[in-house]
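In: Return a 3D structure for these sequence lines:
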Amino acid sequence: MRTMELRRVPYGTTFTAFGDQFVALDYIGGGVLAIRKETWKNAAFDSNGVNDLRSASIGQALEDYLNTLKDGDAKISDILNMTIDLKATDGTREYGFHETKIGLLTLEQYGKYQHIIPDVEECWWLATPWRTPGEKCGNSTNAWFVVSDGNASFSYCSYTGYYLRPALILSPSLLTSIEDEAEQNGGKTEAETYAEYCAYVKDWAGYAEEGGQDQGTSPLTYEEWKEENAG
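Out: Next comes the predicted model:
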């Protein structure tokens, strides 16, 4: 284990802070967006079946988790405010934005970072509503979630079989602990491995433009590529 400022932790790397493990995703809002490496506990999105995160009962569960971080020596200055875009799947913005210290990833964010978010055994909620209750929108009882295999779907908000996986923005100057991934992965960090994958995709696309790929084929996924190049 080694200690470093969070601003220096490569995206996709697991780090330890406040006695818990997180994955660094991006630098936004003046800090580092991170998600808990594992789910925390199961909870309905909202006990009354409403998909508005601003008032949903899952907010209390998130607040409970925030209190556990404070018990783990987290300072209020370590956790920055985050703004969650509650745009529905159909693009309506009836719910606007949610300002909070701790929240959930949106469907759009999950799509952006899914290649560096570890899969977990449980299904976990996202912040994005399926639709909102406006005049032509209908069905405001569903929200998006991530399945254990990494795919996304939507479900009734009152269902209690899914879990919450807290997301938060942390101070870039926060001191964190990380494992020496270079020793564990044959001298390469996850960030370096992913950079090699991006180079592979770029080369594949260039070869396809020259007519060197069969029509209808696609490059390997990140996980497929890693498995093929293991060792």
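
In: contacts, neighbours, all on C-alpha from now
Out: Fine.

In: In this structure, which strand is the longest?
Out: strand 20-28 (DSSP state E).

In: Tell me which residues of that strand come out buried.
Out: 21-27 (16 or more other Cα atoms under 10 Å).

In: can you pull out the strands in the protein?
Out: Assigned by DSSP E, the strands in the chain fall at 2-5, 14-17, 20-28, 31-36, 79-80, 82-85, 97-100, 124-129, 142-146, 152-156, 167-170, 175-178.

In: out of those, deepest packed?
Out: Neighbour counts (mean count of other Cα atoms under 10 Å) averaged over each of those peak at strand 124-129, with a mean of 28.

In: Of the strands of the chain, which is nearest residue 197?
Out: Nearest to residue 197, of all these, is strand 20-28, at 17.3 Å by Cα to Cα.

In: Name the residues that touch the closest one?
Out: Residues outside strand 20-28 that contact it (Cα atoms under 8 Å, 6 or more residues apart in numbering) are 9-16, 32-38, 113, 116-117, 169.

In: and the angle from it to strand 31-36?
Out: Strand 20-28 and strand 31-36 meet at an angle of 140 degrees, taking axes from the mean of the first three to the mean of the last three Cα atoms, to 10 degrees as the criterion.

In: Where do the helices of this protein begin and end?
Out: 58-71, 107-113, 181-184, 190-209, 222-228 (DSSP state H).

In: how about the buried residues of strand 20-28 in CSV, adding distance to residue 51?
Out: Formatted as CSV, the buried residues of strand 20-28 follow (distance: Cα to Cα, whole Å):
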residue, distance to residue 51
21, 28
22, 26
23, 26
24, 27
25, 25
26, 26
27, 27
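
In: For residue 123, see how far away the residue nearest to residue 120 when sequence neighbours are not counted is.
Out: Of all residues beyond its chain neighbours, the one nearest residue 120 is residue 148 (5.6 Å), with distances taken as Cα to Cα, 6 or more residues apart in numbering. Note on residue 148: its distance to residue 123, by Cα to Cα, to the nearest Å, is 5 Å.

In: now do residue 155
Out: 11 Å.

In: Please apply the same query to residue 152.
Out: 9 Å.

In: circling back to that earlier point, list residues touching both of residue 155 and residue 123?
Out: Taking Cα under 8 Å, 6+ apart as the criterion, residue 155 and residue 123 both touch residue 145.

In: Here is the second sequence; please produce its structure so I can put it next to the first one:
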Amino acid sequence: MTNITTLRPGEHFMFKNFEWVCLDPNHPDGGLLAIMAEPWGKDVKFCPSDKFADEKGNRNNYRTSNVRGILSDMTNSVFGGKGLLAHTVDLVADNGDRAYGTVKDPVFILTCDEYRKYREFIPHYDSWVWTATPWYCGDKDSDADCANVVRTVNANGQFGNDDARYVNDVTPACILNPKSLNLRQSMSYVEEVSE
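Out: Model prediction:
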């Protein structure tokens, strides 16, 4: 068995029966940052394509979003919660507004800043995917149009804006804990360490 931090940025591997791409083997959070090689869409039973906005009318705030709720549910149901480190997601808006603050989650979606940083290693997906970055931190009543807009990434890897009430795919990311996961060298398969 080998330490997972020996994976190189851009290298694909399997974890929990999903294909992942290593973005940063020595992330400042203390582990390996990875993103799924394929987005979760309608054809994935765990996480259908969905609206960013939640049922209560909260629109482009990732903290209260439907997408974050889905990722939170799958943390335990799909990944068992073991082997993952919490990551702080900075919800700064595209215009620099920090009204939404930060959240800390073990499974998350990338922000625009993270996407820019790791762009060369992220696959071009066949569909539009959500980021955690709002275009503008707006009040849903007084700034209805702005409060709807979330930054997305299209199939060409370019940023776009989309209404939080629309449906896009979700590309989960996580920080794998090298203290509780090993790499099976021959297969590039990450598994939990037996105690």
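
In: which of residue 148 and residue 123 of the first structure has more neighbours?
Out: Taking neighbours as other Cα atoms under 10 Å, residue 148 of the first structure and residue 123 compare with residue 123 leading, 23 against 13.

In: hang on, the more buried one packs against residue 160?
Out: No - judged on Cα atoms under 8 Å, residue 123 of the first structure makes no contact with residue 160 at a distance of 10.7 Å.

In: any idea how far residue 169 of the second structure is from residue 113 of the second structure?
Out: On the measure of Cα to Cα, residue 113 of the second structure and residue 169 of the second structure end up 19 Å apart.

In: hang on, I meant residue 136 of the second structure
Out: With distances taken as Cα to Cα, residue 136 of the second structure is found 21 Å from residue 169 of the second structure.

In: Then residue 68 of the second structure?
Out: According to Cα to Cα, residue 68 of the second structure and residue 169 of the second structure sit 13 Å apart.

In: ok, now residue 121 of the second structure?
Out: Going from residue 121 of the second structure to residue 169 of the second structure by Cα to Cα gives 19 Å.

In: neighbour-wise, which of the two wins?
Out: residue 169 (25 against 19).

In: Give the equivalent position in the first structure for that one.
Out: Aligned by TM-score structural alignment, residue 169 of the second structure pairs with residue 163 of the first structure.

In: so which of the helices of the first structure gets nearest residue 96 of the first structure?
Out: helix 107-113 (15.2 Å).

In: what range in the second structure matches that closest one?
Out: Per TM-score structural alignment, the counterpart of helix 107-113 of the first structure in the second structure is residues 112-118.

In: post-alignment, the matching stretch versus the first structure, mean distance?
Out: Following the fit onto the first structure, the mean deviation recorded for stretch 112-118 of the second structure is 0.6 Å by mean Cα distance after the TM-score superposition for the first structure.

In: before we move on, the earlier item: tabulate the helices of the first structure (a markdown table), appending distance to residue 4 of the first structure and mean neighbour count.
Out: As requested, those are exported to a markdown table (distance: least, Cα to Cα, whole Å; neighbours: other Cα atoms under 10 Å):
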| stretch | distance to residue 4 of the first structure | mean neighbour count |
| --- | --- | --- |
| helix 58-71 | 19 | 16 |
| helix 107-113 | 22 | 16 |
| helix 181-184 | 14 | 12 |
| helix 190-209 | 16 | 14 |
| helix 222-228 | 27 | 13 |
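
In: Quick one: those helices as a markdown table, columns for distance to residue 79 of the first structure too.
Out: As requested, the helices of the first structure are exported to a markdown table (distance: least, Cα to Cα, whole Å):
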| stretch | distance to residue 79 of the first structure |
| --- | --- |
| helix 58-71 | 9 |
| helix 107-113 | 19 |
| helix 181-184 | 26 |
| helix 190-209 | 24 |
| helix 222-228 | 31 |
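
In: Nearest to residue 94 of the first structure, out of those?
Out: helix 107-113 (16.5 Å).

In: What helices and strands are in contact with the closest one?
Out: With contacts defined as 3 or more Cα pairs under 8 Å, 6 or more residues apart in numbering; DSSP states H and E, the packing partners of helix 107-113 of the first structure are strand 124-129.

In: Read off where the strand it packs on ends up in the second structure.
Out: So strand 124-129 of the first structure is aligned with residues 129-134, judged by TM-score structural alignment.

In: Format the strands of the first structure as CSV; extra columns: distance to residue 196 of the first structure.
Out: Formatted as CSV, these follow (distance: least, Cα to Cα, whole Å):
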stretch, distance to residue 196 of the first structure
strand 2-5, 24
strand 14-17, 19
strand 20-28, 18
strand 31-36, 23
strand 79-80, 32
strand 82-85, 32
strand 97-100, 36
strand 124-129, 30
strand 142-146, 27
strand 152-156, 26
strand 167-170, 27
strand 175-178, 22
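
In: Which among those strands is found nearest to residue 55 of the first structure?
Out: Once these are compared by Cα to Cα, strand 97-100 is nearest, at 9.7 Å.

In: after superposition, how close is the closest one to the second structure?
Out: Relative to the second structure, strand 97-100 of the first structure is 0.9 Å off (mean Cα distance after the TM-score superposition for the first structure).
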